[in-house]
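>>> Return atomic coordinates for the entry below.
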Amino acid sequence: MSVTIDITGLPPERISVVPSPLGELGMTLHALSEPGHHPELQGWATAVSARLEPGLADRLCEADFLWRTTFSDVFAPFAGIPGGRAVPGATLAEELDLLDKLTDEQFVHAALEFTCQHRYDVPEAGPLEDPAARRRALELAAARGTVQERFTRRLLADPPAVRAWLRQLLRDCDDAFFADIWARVQPQLAADARHRTELLRRKGLTEALSSLSSAVSVDEEAGIVTVDKLLVGRTATGDGGLVLVPTSLGRPHVMVLHRFGWQPSISYPVSGSRPQAPSVEQLTRRLEALAHPVRMRLCRHLARAPHTTSELADAHGMTPPEISRHLSVLKKAGLVTTRRRGRYAQHQLDLSAVARLGSDFIEGVLR
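Next up, the predicted model:
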C-alpha cells in the first residue's frame, strides 16, 4: 500500500520547499486535540489547553474533526489554486487569503473529508451540485454525532459563512497561542527548506526527496514518487509543480495531498534524533513472524541467551531443519541476529527491535 505521485516531465525548478504557517497551525491544532499521537508534546499541549479562553475552546470543539480525525486540505489552500503552481504564503494572513480563493465546491469538499463521502483522488459530483451526494454527506455526518451533523448542515447551507467563521477561528488561535509557536519554529523550518532546496540543486531529485523520510522513495526512470502509507492513492504533477512542506510539530505524520485536481504536496517532519519507523512491508513481516506460536516460544529462549539451531531443536522437540525455517522467518523480519562462535552459529533475539514494535506500529498506522 502506498500513495504514488507521477512526476513525469517535472523539472527541478517546479519543486518548491516552502514552510506553511497555516499548515503548521493545523498540525498544532491536531497535536492539541490528539496528544496521544504526539507523546513528546503532551506537556506542551496540556499547558496550552489550560490557558485557552473558554469561548475559544468551545469553538475549537465545534470544528476539531477538521484536524483531529483527518488533516483537512483547508489547511493547504495553495494546492487548490488553478494552474498547480501556487505555494504556501509567508504569513498566516496570506494563507487565509488563499483560502478565500477556493471555490465553494473546493472548500466544501475539503471541509467534508471527515465524512469520507467521496473518493479523494478521482472526480466526483459534490454535495452542492448533486442531491444524492448531499444526502450521503448528511447521513455520514450524522453517524459521527450531532456536532458534525450541525456543522455539515451549516456548511452546505452557506459555505461563505462557514469559511468566514473558520477564518476568524484560525485568526483567534493565532492571537491566543500560535503566533508564539510560529515565531519559535519558523527559523528551523526555513533552515530545513533551504537545506532541501540546496540538496535538490546539488544532489538531484532522488537524493532530495528520499531525504524527507524513509517512507519516501523515487524511481526517476519511471517518473514516480512513492510514499509508504497504509492507504492507496495516486496523483500526478502534470503541468504543475510539487510542493514540499516541512513541519516541526507533525511527527510522525507524513502527509500526501493527492486530491483530484489539486497540486500534489508532501508534508514531512523536519529531521530529528528519533529513528524512522520501518516500512509498512517490514512492519507487516515482523508482526506476521511473531504471530506463529512456535516462533513465539523460540523468542522466549532467544531473548535470554544466544542458542544454536541444535540447542533449540532439542529444547522444542523439533528437527534442526524445522527450527531453521522458523529462524529464517525471524531473521528476514529483522528480529533475530546471528553470529559465529568458532564452528557454531548462535542466534539471539534483537531486543531493541522487539521493544520498538509498539511505537513502530503506532507510527506506521499514523504516518
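>>> From now on I want contacts and neighbour counts done on CA atoms only, so please keep to that.
Noted.
>>> give me the element Leu298 is part of.
Using DSSP states H and E, Leu298 sits within helix 293-304.
>>> could you point out which element follows that helix?
Using DSSP H and E, the next helix or strand after helix 293-304 towards the C-terminus is helix 309-316.
>>> If you count contacts, what does that following helix end up packed against?
helix 320-332, strand 344-349 (3 or more Cα pairs under 8 Å, 6 or more residues apart in numbering; DSSP states H and E).
>>> ok, now with 10 Å
With contacts defined as 3 or more Cα pairs under 10 Å, 6 or more residues apart in numbering; DSSP states H and E, helix 309-316 has these neighbours: helix 293-304, helix 320-332, strand 344-349.
>>> Mean neighbour count and distance to Val225 added to these, as a markdown table?
Below are the helices and strands packed on helix 309-316 laid out as a markdown table (neighbours: other Cα atoms under 10 Å; distance: least, Cα to Cα, whole Å):
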| stretch | mean neighbour count | distance to Val225 |
| --- | --- | --- |
| helix 293-304 | 15 | 36 |
| helix 320-332 | 16 | 26 |
| strand 344-349 | 19 | 35 |
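>>> Let's compare: structure for the following, please.
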Amino acid sequence: MSVDIDIAGLRPDRVAVVLSPLAELGMALHALAEPGHHPRLQGWATSVTAGLDSHLADRMCEADFLWRTTFSDLFIPCAGIPGRSTLPGATLAEELDLLDKLTDEQFVDAALEFTCALPYYAHGPATLADPDVRQRALELAASRGPQQVRFTERLLNDPPRIRAWLRQFLEDCDQAFFAQTWSRLGHQLAADARHKTDLLRRRGLGEALASVSPAVTLHEAAARISVDKLASGHTATGDGGLLLIPTSLGWPHQSVLYRYGWQPVLHYPVGSPELAAPPSVEQLTLRMTALSHPVRMRICRHLARSAYTTSELAQLHGMTAPEISRHLSVLKKAGLITTRRRGRYVLHQLDVTVVARLGSDFLEGILR
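This next block holds a predicted model:
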C-alpha cells in the first residue's frame, strides 16, 4: 500500500523545500492533544498545557478534530491556492493570510476531513451545496460527541464566522506558546531545509527524497514518487509544483497532502528517537499474533488517529459489522485497544503507549 504522486513533467525549479510556521503550529496542537504519539515531547507538552489559560484551553478542545484525529490540510493552505505553485508564508501571519484566500468550499471540505464524508483524492460533490453530504457529515460528527456536532453545524451554517474564529484562535496560540517554540525550532528546520535543497541541486530529487525518509521512493522510469503507508491514494503535480516541508514536532508522522486539486506536499519529520523496550515474550507473542492479519493492521491505522465505532470501521473497510467486531475482539484481548461508551455510541481506539512498546518500526508504520 502506498500514496503515489505522479510527477511527469515536473520541472526541477518547481520542487521546493520550505519551512511552514502554520504547519508546525498544527503539529504542536496535535502533540498537545495526543501526547502518546510523541513520547519525546511529553515534557514540552506538560509545560505548555500547565501554562495555558482556561479560556484558550477550552477553545483548544472545541475544534481539536482538526489536529487530533487527522492533520487538517487547513494547516498547509498554500497548497490550495490556484496554480498549485504557491509557497508557504515566511511568518505565521503570512500563512494565515493564505488561509483567508481559500474559498469557503475549500475551507469547509478541509475542515470536515475527519468525517470521511467526502472522497479525499478524487473529485466529489460540494459540501455546502449538496444536502446529502451535509447530512452525512453531521451524522459522522455525531459519533464524536455533541461538541463536534455543534462545531460542524456552525461551520456548515456560517463558514466566515468559523474562519474568523480559527484565525483568532491560532493567533492566540502563537502568543501563548508557539512563538517561543518556533524561535527555538526554526533554526533546526531551516538547516534541514538548506541541506535538502543542496541535495536537490547537486544530486537530484532521488537523493533528496532518500534523505527525507526510507519510506519515500522515487521511481524515475515511471515518473512517480511512492510513500510507503498503510493507506492508498494518488495525486499528480500536473503543471504545479511539489513541496517538502520539515517538521520537528511531527515525528513519527510522515504526512502526505494529496487532496484533489491541491498541490502535493510531503510533510516529513526531522529525527527519529528510540522508543522503550518491548514487553514480555508472552505479551509480545499475543500482540504480534493479533497484529499479523493485514485487516487488523489497517484497523490499527485508523484507531491510532481517532476513536471509531464498529459501523464506521465497517464502512471504511468495506466489511460487515460482525466481521469488524471479530477483529476488534482479537485486538482487545491482546490489550491493544481501549473501548468507551459515549451516549449510544461505543468507540474503540488504539492504545498507542502499548503499541510503542512493541517497537518503533510498527508504531512508525501505522502512524506514517
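>>> can the helices and strands packed on helix 309-316 of structure 1 go into TSV with extra columns for distance to Arg14 of structure 1?
Listed next are these as TSV, based on distance: least, Cα to Cα, whole Å:
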stretch	distance to Arg14 of structure 1
helix 293-304	50
helix 320-332	40
strand 344-349	47
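>>> so which of those comes closest to Arg85 of structure 1?
helix 320-332 (43.5 Å; Cα to Cα).
>>> How much space separates the residue sitting furthest away from the middle of structure 2 from Ile337 of structure 2?
Distance from the centre of structure 2 peaks at Glu282, with 33.3 Å (Cα atoms, centre = their mean). Separation of Glu282 of structure 2 from Ile337 of structure 2 (Cα to Cα, to the nearest Å) stands at 18 Å.
>>> that older thread, which ones are touching the residue farthest from the centre of structure 2?
Glu282 of structure 2 makes no contacts at all, as judged by Cα atoms under 10 Å, 6 or more residues apart in numbering.
>>> quick one: the strand or helix carrying it to chain centroid distance?
Here Glu282 of structure 2, judged by DSSP H and E, is contained in helix 281-290. How far helix 281-290 of structure 2 lies from its chain's middle: 29 Å, per Cα atoms, centre = their mean, to the nearest Å.
>>> Give me the next element, helix or strand, following that helix.
Next along the chain after helix 281-290 of structure 2, taking DSSP H and E as the criterion, comes helix 294-305.
>>> Tell me what angle that next one forms with helix 281-290.
Here the directions of helix 294-305 of structure 2 and helix 281-290 differ by 110 degrees (axes from the mean of the first three to the mean of the last three Cα atoms, to 10 degrees).
>>> Helix 294-305 of structure 2 packs against which elements?
If you count contacts as 3+ Cα pairs under 10 Å, 6+ apart, helix 294-305 of structure 2 packs onto helix 310-317, helix 321-333, strand 337-342, strand 345-350, helix 352-356, helix 360-367.
>>> Under the alignment, what does Leu331 of structure 2 map to in structure 1?
Using TM-score structural alignment, Leu331 of structure 2 lacks an equivalent in structure 1.
>>> now Arg135 of structure 1: how far from Cys116 of structure 1?
Computed with Cα to Cα, the distance linking Arg135 of structure 1 and Cys116 of structure 1 is 13 Å.
>>> Thought Thr339 was touching Lys333 of structure 2, still the case?
No: in this structure, Lys333 of structure 2 is not within contact of Thr339 by Cα atoms under 10 Å, at 11.7 Å.
>>> Thanks a lot, catch you later.
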